[in-house]
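Colleague: show me how the following folds:
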Amino acid sequence: MKHGRNLPKLGRKAAHRDAMLSNMAASLILHHRIVTTKQKARALAPFVDRLIQTAKNGKKSLSARRLVARQLYSPEAVEKLFSDTAPKMSDREGGYVRIYRLGRRVGDGAETAVVTIGMATIKVDKKEKKEAKKHKGERPAGYDRTKDEEIFLEKAAAKSKTAEESAEEAKAS
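Modeller: Below is the predicted model:
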């Protein structure tokens, strides 16, 4: 009997929750990043951390593979965990999973997050960053300021006409 298991329920029965976490963990191991809700991400992080720790400690032991395979139903994910992910994490002591908040989902307003395995951090090339800084205030080639000014003046004139028309209608009524 597992005493003191304080897991978030996530609005699911225990079997459904376990299957969902297993599937999400397999996807995370195979793809190195997934997008999910913040609550599911917070439930997934310790689950995947334990799997990686087991894979690291039992590098080539069959019992460790079986322990992980009992949690992950995907043989491809188990193979990738032992051959690729765990060896890359050998220098880290923990905190293999990172959670980055994204914002709210359009359909239902749920808070979303990106879950990544520590080696798959979100990277920006230094060259791209320098290029972006270098060209920050510059206009693109062939840019004609007079066209932008004409468009702006046309929009301003249209706004003023509608404002005048609404004022005249208010006076008339």
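Colleague: from now on I want contacts and neighbour counts done on CA atoms only, so please keep to that.
Modeller: Fine.
Colleague: any idea which helix or strand carries K40?
Modeller: K40 is located in helix 38-57, with elements delineated by DSSP states H and E.
Colleague: same thing with V114?
Modeller: Per DSSP H and E: strand 111-117 holds V114.
Colleague: same question, R98
Modeller: Using DSSP H and E, R98 sits within strand 97-104.
Colleague: can you check K130 too?
Modeller: For K130, the host element (DSSP H and E) is helix 126-134.
Colleague: follow-up on the earlier one: report the buried residues of the strand holding V114.
Modeller: For strand 111-117, burial by neighbour count (16 or more other C-alpha atoms under 10 Å) applies to 112-117.
Colleague: one more to put side by side:
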Amino acid sequence: MTRLFLGLGSNIEPARYLPLGLSKLEALLGKMRVSPVYEGAAIGFSGAPFWNLVIEAQTSLSVGELQSALRVIEYAHGRAKDASRFSPRSLDIDILLYGDVCGVVDGVVLPRGEILENAFVLRPLAELAPDAIHPGVHKSFSELWGDYDADSQPLTPVSLDGS
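Modeller: The predicted model follows:
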């Protein structure tokens, strides 16, 4: 089994689509740990704010098998198959880390570059797994978050259950 981290995001009915995505991921992966959820501005385009979170799980699926399964979940929950990278989405699921793999596997770049670039990925990852080490830069996620300019991409905690 391989330890993995996935990033989930939505800016179209996020209170609806993120729980649906989590339910499907639990069916696919089994037991998961889930980070807090944060709202932040859309990056790269003008659009509604995104809600983002990170999950940790274990899998026996290969990177390619996992990527294919994630696309099926996204498409079943309203993601357009021709959606551009910088566009609104009901459900976006990205492989952030797959074990300690560094490089391109089955067309997926690992670890995902957004970990080091975007608060909406790094903050929930640092809260979920503060002592885990980024395999590319060999620093813990809590260290990376401590070094990050959090004011550059403000985040607001939100609750999926409406509380």
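Colleague: where does the TM-score land?
Modeller: The TM-score (TM-score structural alignment, normalised by the length of structure 2) is 0.24; 70 aligned residues with a C-alpha RMSD of 5.4 Å.
Colleague: re earlier: show me what the strand holding V114 of structure 1 is packed up against.
Modeller: With contacts defined as 3 or more C-alpha pairs under 8 Å, 6 or more residues apart in numbering; DSSP states H and E, strand 111-117 of structure 1 has these neighbours: helix 14-31, strand 33-37, helix 38-57, strand 97-104.
Colleague: just so I know, which of those lies nearest K134 of structure 1?
Modeller: K134 of structure 1 lies closest, by C-alpha to C-alpha, to one member of these: strand 97-104, at 27.8 Å.
Colleague: just checking, what packs against that closest one?
Modeller: Right, strand 97-104 of structure 1 is packed against helix 38-57, strand 111-117 by 3+ C-alpha pairs under 8 Å, 6+ apart.
Colleague: please repeat the previous calculation with a cut-off of 6 Å.
Modeller: For strand 97-104 of structure 1, the packing partners by 3 or more C-alpha pairs under 6 Å, 6 or more residues apart in numbering; DSSP states H and E come out as strand 111-117.
Colleague: between the strand it packs on and strand 33-37, how many degrees?
Modeller: 150 degrees (axes from the mean of the first three to the mean of the last three C-alpha atoms, to 10 degrees).
Colleague: neighbours around the nearest residue to T54 of structure 1 once chain neighbours are set aside, how many?
Modeller: Using C-alpha to C-alpha, 6 or more residues apart in numbering and skipping residues adjacent in sequence, the residue nearest T54 of structure 1 is A64, 6.3 Å away. Look at A64 of structure 1: counted by other C-alpha atoms under 10 Å, it has 18 neighbours.
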